[in-house]
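>>> Got a sequence here, can you build the structure:
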Amino acid sequence: MFFGYFSQESIDNLQIKSHNLFSFGKNFVGFLNSPLSVPHTLRFNIIHTNGKVDSHTIDDNSVCHFPNHEAFETELGTKHQNNTFFKDTTIIYCIASKEIQITRDIFGITPIYYIHIPNKFFAFSSSLSSLVATDRFKDFLELDSTKMTQYLTFGADSAPYDDSTFYKYFKTVLPGYTIHLNSQHCKTTVKNQFELNDSIQKSSLTEIADLFKNAIKQSTSYGMKGISKVCSQLSGGLDSSSISSMIHECDSKIPIYTIYAKTNTQLTDESYYALEVSKKINSKHFEVLPTSNFHESASLHIGLYGHPEFMQNGSSFNQSMLLKAKELGCSNLFSGHPGDGIVGYGGDYLIRLFDNRQWTKLKALLNDSNLILQNIGDKDHIEAVYKTINSLLSRQKAKLNYFELFKLVKDAKFFFNIPNTFFIYSLFRKIKDKFLLPKNILQPNLKKQKLLNSNSVNAIHSIKNPEYITDPEQYNDVFQEQAVLFQEEIYILEYYYGVKCIFPFYDKTLFEICLSTPSELKFGNGIRRAHFREAMKGILPESVRLRRSKGNFGMYGRTAAIGLYEQSKPLLSTSSKVWNYVNRNTFFRALKLLKDDQQQLYVYNRMLFYVSRTVYLAIWLDKIDNHEFVNHFTEK
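Got it, this is the predicted structure:
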């Protein structure tokens, strides 16, 4: 964790606690050492006026000296070849130009926040709460209503990650970008890019699976450096099961502790699959109940973040996992996040078949009852097929006029044998939902806010050869707002709980392989993620490797959201500032629907979003009023 401040003014009243402090006159950069084994390295490089470079690796307190900048660049080139540089967060300070350059790692695992006031000062940190809790910046804490709108809008956090925060003067550095800061100027440039290989598109499934296996094994092994015993989250799903099993594949003798979150809801029960994996890798297996102190954990974490919670039910869930890992004496917790996005499902193949009218082939795929990925509890395969065609039709709304769309629906209805009753029911449900479900919970003055910041992550800038991407939505899944913010929150929790979360799927080579893999091969005649499943042959139990079902946390989320509301009522009085942003009457409509036992899961999913986001926002606003954000560089 780091904190830097460079000013044209006196800073006698600005003091920080740090393990490593580098001072340059009245300017400084301070670091808090992580007590953990950290596979993502933090480096601070100083370029002296005589051209010499000191390169400090903060995590192990080592330093390398280079006679000139050319020798330093040669060392960086070697790290590029070894694929380790992309995991690093690098800070470079040039004494002569008094310029700071900060490069964020390519996946955005380490957050970087900054404030730049021209000709006065600039500051930066990996902790937003430390910045906003510093008295020096108290006059620059104006809230960003656009970010509020985005936060409270259902589905908006699936947009690309952008550089905004909840405070107008504070920004973030985009993953893979470098920020250049001096007293006058602030600019960002792309530093690290993904490089795709078109030869993969000509490879067989077996060849791609071998590349996949080698990449995920190397990434897992890299995360295990310096670790004598391993703790791994094991849900029983394909992603977490693969990581837990790959740990055993890398070192069959290392002690492994696996943790399963027991939520006691039918749609999340994957305990059978988790036990199958645990038996195969001979792990010590534990079941953990997520804490029911929903408000307490959320309030604690929001004070650490400096902004509202983004993870639905994340505070209670992650707190329980991290505390269990610590109880077991482990300084690490391996996870299968974000396997869904990195690996890809091949769903783009269905879209192309539909759009290109290759309907005979599409129909054959969908009619195989074993080839539809289902949530636990789903039983009606035919209904799932109808819903798939309906979603493919919905994608055409923006492209076709009314008559073209009507003809397409009519053609699809007859070809795929979809009964009129399905469309009638769908239409009835839409009409009913329009009157029953709140479209949003915003106050009227926020409804017209622009949602997307112009400075956002996109494939055109982050990939050297984007023409080789087989499914653009897969890239977006990894770099959407929700995914990157999840990682930023985990980074802060690691320091607080003293447990490093390790995500082997965040690997540059692995992501490049998956982005280049043809969607048809990923889809695998319907099994989906076929390249991944092929790579796990002999490593995973077959019952897990070939499973088509997937857990659904909607019902647990409903329980948690209601509990969060009940425990947070004092913050939701009529005088609460949250009602400046949220329509109070609409909120209570959403709460009533959430508590209604007769509603369907899709209704609960949206209502729990509205309820939990409102409560998280209320907690955050209360902490602003009471100055309760944690400054990691002054707190004991």
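
>>> from here on, contacts and neighbour counts on C-alpha atoms
Fine.

>>> Contacts only, for the nearest residue to residue 1 once chain neighbours are set aside.
Leaving out its chain neighbours, the residue that sits closest to residue 1 by Cα to Cα, 6 or more residues apart in numbering is residue 32, at 5.2 Å. Counting by Cα atoms under 8 Å, 6 or more residues apart in numbering, residue 32 touches 1, 2, 18, 19, 20, 633.

>>> Closest one to residue 526 out of those, please.
residue 1 (44.3 Å; Cα to Cα).

>>> Tell me which residues touch that closest one, please.
Applying Cα under 8 Å, 6+ apart, the residues near residue 1 are 31, 32, 33, 34, 125, 126, 127.

>>> For those residues, give me TSV that also has secondary structure and distance to residue 167.
Below are the contacts of residue 1 laid out as TSV (DSSP: H, G, I helix; E, B strand; the rest coil; distance: Cα to Cα, whole Å):
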residue	secondary structure	distance to residue 167
31	strand	24
32	coil	24
33	coil	27
34	coil	27
125	strand	15
126	coil	15
127	coil	14
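
>>> Tell me, how many residues neighbour residue 11?
13 (other Cα atoms under 10 Å).

>>> can you pull the contacts of the nearest residue to it once chain neighbours are set aside?
Nearest residue to residue 11, sequence neighbours excluded (Cα to Cα, 6+ apart): residue 26, at 6.8 Å. Residue 26 makes contacts with 6, 7, 10, 11, as judged by Cα under 8 Å, 6+ apart.

>>> What separation is there between residue 26 and residue 7?
Taking Cα to Cα, to the nearest Å as the measure, residue 26 and residue 7 are separated by 7 Å.

>>> Centre-most residue in this protein?
residue 483 (2.0 Å; Cα atoms, centre = their mean).

>>> which ones are touching it?
338, 477.

>>> Same question for residue 297.
So residue 297 contacts 315, 316, 319 (Cα under 8 Å, 6+ apart).

>>> tell me which of these is nearest to residue 621?
residue 315 (17.5 Å).

>>> Run a quick neighbour tally on residue 229.
When neighbours are counted by other Cα under 10 Å, residue 229 comes out with 16.

>>> is it true that it touches residue 326?
No: using Cα atoms under 8 Å as the test, residue 229 is too far from residue 326 to be in contact (11.9 Å).

>>> Could you also give me the structure for this next sequence, so I can compare it with the first?
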Amino acid sequence: MSAITGIFYRDGRSVDHKMIKKMNDKIAHRGPDGSHIWYEGQIGFGHQMLHTTPESLNEKLPFQDEDSGLVITADARIDNRKKLSELLEIKNSIRVPDSIFILKAYEKWGEYCTEKLLGDFAFAVWDSDKEKLFCARDHMGVKPFYYFLSDDSFFFASEIKALFCNSEVIKRINDLRVGFHLIPIYKHENLTFYEEIYRLPAAHSLKFQKQKINLRKYWELKHDAQIILGSDEEYIDAFRKIFAEAVECRLRSAFPVGFELSGGLDSSSVVCMAREILNDNNQLNTFSIIFEELSKMSETTYINHVAEMGGINTHFTKADNINPLKDIENIISIVDEPYITPNITLLWDLYIKIKKNRIRIVLGGEYGDITLSKGEKYFIELFSTFNWIKLIREIKGMSKRFNVRFYRLLLNQIIFPKIPKSLLKFIRQFKGYRQKPDLILLKNDFIQQINARKYLKNHFINEPDNFREFHYFLLTLSSHQSFFEVFDRFYAAFEIEHRYPFVDKNLIEFCYAIPDEQKFKLGWDRIIMRRAMQDILPKEVQWRHSKAEFSSFFESNLLRFEKDRLDKLIFNNEDDFLLDHYVDLKKVQNIYKNYQNGSSGNDPRDIWNVITLAKWLKYTKL
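Model (predicted):
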């Protein structure tokens, strides 16, 4: 987690080095270990360095290669250094930073270099001989890359706030993106909350040459990919090998590594695989959020099962009395958008503790559910394809394992999901529930302005009812990059780089391509990992079939700590003039009343989305 900045004047103006320095300074918190700039004529690069890997200790960016004349600035971790060293004929030495591998890959393969790289990266390369600028972002969008583009200028940075240092970039709210936040709709590949500010989408590159611009998608998950092996054991061995590689390459660090440990299957598997890989006397530092009063959210038992394996030094943060709105103004200023997840508040104290332990790298289990699949739509597919013998066997197995009656599973997994959406919506409304997402928060004028009904209709059309299709749908949602961006800015405030083993490109490709029964079997989701972690993971965690949801924390503590504040915001006109363009405040008030009264079918996340929007609008000062 470092920072990159850049200016490219397409009209030929010369770059003022003071402007690059100003952009760097705006996001200096991302890189306390060094700030440098490079500029020449119409192009300028900046960099803020956070040392993470051993190789980064010898890295200085921006870097200009004297032989080729190429210049690079990058925020990158390249995981296939060994393979690249052979292809590029350069040493895989601690003295050769990852940015050199990118630069030499570009020198050899040009814009197709991205197809040879594995890891998390955002970079820009300037080729002075060809007057060509090339920018790229990693396969899943873990590393951020924002930009402003006009006929005259191109500015880029790791955070949007650096772009506003340039007088040509005017701060204007993107109403469509605000609408997506309130509905909510999660498909917004390149949109941001500001007009004319875009993200470079994941797995895309951007090339400028002779006034021509080319945006290219260099990778996508192959829709028809299949991996057929001879036995369960072969799938298990293959998964274990790829998962171990995904964890191991993310352990490369010049500093102590920390682990988020929730007690769930995914984070526990990352910790235990790391323990297996390191296999020495070093203690793994794990950090966990625990609850004592909210017992149904307690994961302490499972965390302790992992710790009892040895070699693990646990750190706990008690969260029962954390206010969901604690430090919200500070968090809004850091993440610079109205974030949708209230649980980010829980991480605040946790990451204070992580930083105090001088840890710069943290691994977590995020996206395990998506990469490995929780089996959504599996029963529906078996039913729709008339594979009823297998369906009955699967439901019986799930019924036995989880002590749920067969008919109840049949209703929940087959009958209710097959009800037409229009009828289901009527039933939900009749019972006091409503189907999400919808337009209930939006003012009628605003609905018309952004054509919200069209986007909502497309949202439902695009969700498939097939197990494999739905897995593909989840893996390729453009909203993933928004998640990475929000949390990237959050972690940057603590000078910490977060790494995601379950977002490894090779692991994703493998888990998608294997047969359905290797993903879900007899009620067990993520079955391939459960089997592969035999004798590595504690059995109590390996075969647990449920996990705590943090929604109880949010729902109970929001009213417990913030009733007066919410009353002022929603009923007493505090900041409502900022919301008035977007939100029907009378509808919000009704939702809030029902939430206070405990009425069924009223989602407090609606209230949360309104609160964070109000706070962000106030922060932006527009």
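
>>> Next, the TM-score between them, please.
The TM-score (TM-score structural alignment, normalised by the length of the second structure) is 0.81; 569 aligned residues with a Cα RMSD of 3.8 Å.

>>> so how far is residue 383 of the second structure from whatever residue is furthest in space from the centre of the second structure?
Centroid-distance maximum for the second structure: residue 389 at 38.6 Å, with Cα atoms, centre = their mean. Applying Cα to Cα, the value for residue 389 of the second structure to residue 383 of the second structure is 9 Å.

>>> same check, this time on residue 528 of the second structure
The value you get for residue 528 of the second structure to residue 383 of the second structure, if Cα to Cα is used, is 23 Å.

>>> The two - which one has more neighbours?
residue 528 (25 against 18).

>>> Which position in the first structure pairs with that one?
With TM-score structural alignment as the criterion, the equivalent of residue 528 of the second structure in the first structure is residue 531.

>>> any idea whether the residue lying closest to that match once chain neighbours are set aside is helix, strand or coil?
Spatial nearest neighbour of residue 531 of the first structure, excluding adjacent residues (Cα to Cα, 6+ apart): residue 209 at 5.1 Å. With DSSP: H, G, I helix; E, B strand; the rest coil as the basis, the three-state label of residue 209 of the first structure is helix.

>>> thought residue 209 of the first structure was touching residue 537?
No: assessed by Cα under 8 Å, residue 209 of the first structure is found out of contact with residue 537, at 9.5 Å.

>>> Among these two, which residue is more densely surrounded?
For residue 209 of the first structure versus residue 537, neighbours defined as other Cα under 10 Å are more numerous around residue 209 (22 against 14).

>>> what comes up buried for stretch 151-160 of the first structure?
151, 152, 153, 154, 156, 157, 159, 160 (16 or more other Cα atoms under 10 Å).

>>> what's the distance between the first one and residue 482 of the first structure?
Meaning residue 151 of the first structure. 10 Å.

>>> what sits in contact with each of those two?
residue 157.

>>> conserved subset of the contacts of residue 32 of the first structure in the second structure?
Shared with the second structure under both residues aligned by TM-score structural alignment, their matches' Cα atoms under 8 Å, the contacts from the contacts of residue 32 of the first structure are 1, 2, 19, 20.

>>> I'd say the third one and residue 33 touch.
This points to residue 19 of the first structure. Yes: assessed by Cα under 8 Å, residue 19 of the first structure is found in contact with residue 33 at 6.2 Å.

>>> In terms of packing, which of those two has more residues around it?
Between residue 19 of the first structure and residue 33, residue 33 has the larger neighbour count (other Cα under 10 Å), namely 17 against 12.

>>> The more buried one -> the second structure?
Aligned partner of residue 33 of the first structure by TM-score structural alignment: residue 49.

>>> And residue 259 of the first structure, by the same measure?
By TM-score structural alignment, residue 259 of the first structure lines up with residue 287.

>>> And residue 356 of the first structure, by the same measure?
Checking TM-score structural alignment: residue 356 of the first structure goes with residue 385.

>>> What's the local residue count around its match?
Neighbours of residue 385 of the second structure (other Cα under 10 Å): 9.

>>> Which residues are in contact with it?
With Cα under 8 Å, 6+ apart, residue 385 of the second structure has no contacts at all.

>>> Repeat that for residue 374 of the first structure.
548, 549, 550.

>>> Quick one: map the last one onto the second structure.
When the second structure is aligned by TM-score structural alignment, residue 550 of the first structure is paired with residue 547.

>>> before we move on, back to that, where does the match of residue 259 of the first structure land in three-state SS?
Classified using three-state DSSP, residue 287 of the second structure is strand.

>>> need the helices for the stretch 251-400 of the first structure, in chain order.
Assigned by DSSP state H, counting those that start in this stretch, the stretch 251-400 of the first structure shows helices spanning 271-281, 294-305, 314-327, 339-343, 347-355, 359-366, 381-394.

>>> Tell me the gap between stretch 433-447 of the first structure and the middle of its chain.
27 Å (Cα atoms, centre = their mean, to the nearest Å).

>>> Go ahead and name everything in contact with it.
145-146, 149, 152-154, 579-584, 586-587, 589-590, 603, 610.

>>> Just the buried residues of that stretch, please?
437, 438, 440, 441, 442, 446, 447.

>>> ditto for stretch 582-589 of the second structure
582, 583, 584, 585, 588.

>>> between the residues you listed, which is closest to residue 56 of the second structure?
Nearest member of those to residue 56 of the second structure, counting by Cα to Cα, is residue 582, at 45.7 Å.

>>> any idea how far residue 448 of the second structure is from the match of residue 33 of the first structure?
Residue 49 of the second structure is 46 Å from residue 448 of the second structure, by Cα to Cα.

>>> Could you list the residues in contact with stretch 500-510 of the second structure?
118-119, 139-140, 221, 227, 239, 242-243, 246-247, 250, 270, 363-368, 371-372.

>>> before we move on, what about stretch 300-313 of the second structure?
261-264, 268, 272, 275, 281-286, 290-291, 314, 537-538, 540-541.

>>> re the thing from before, and the two most separated of the contacts of residue 1 of the first structure?
That would be 34 and 125, which, of the contacts of residue 1 of the first structure, are the farthest apart (Cα to Cα) at 14.8 Å.

>>> just the strands in the stretch 1-150 of the second structure please.
3-9, 35-40, 43-48, 63-64, 70-78, 119-127, 132-137, 146-149 (DSSP state E, counting those that start in this stretch).

>>> Looking at those, which is nearest to residue 214 of the second structure?
Nearest to residue 214 of the second structure, of the strands of the stretch 1-150 of the second structure and by Cα to Cα, is strand 132-137 at 9.6 Å.
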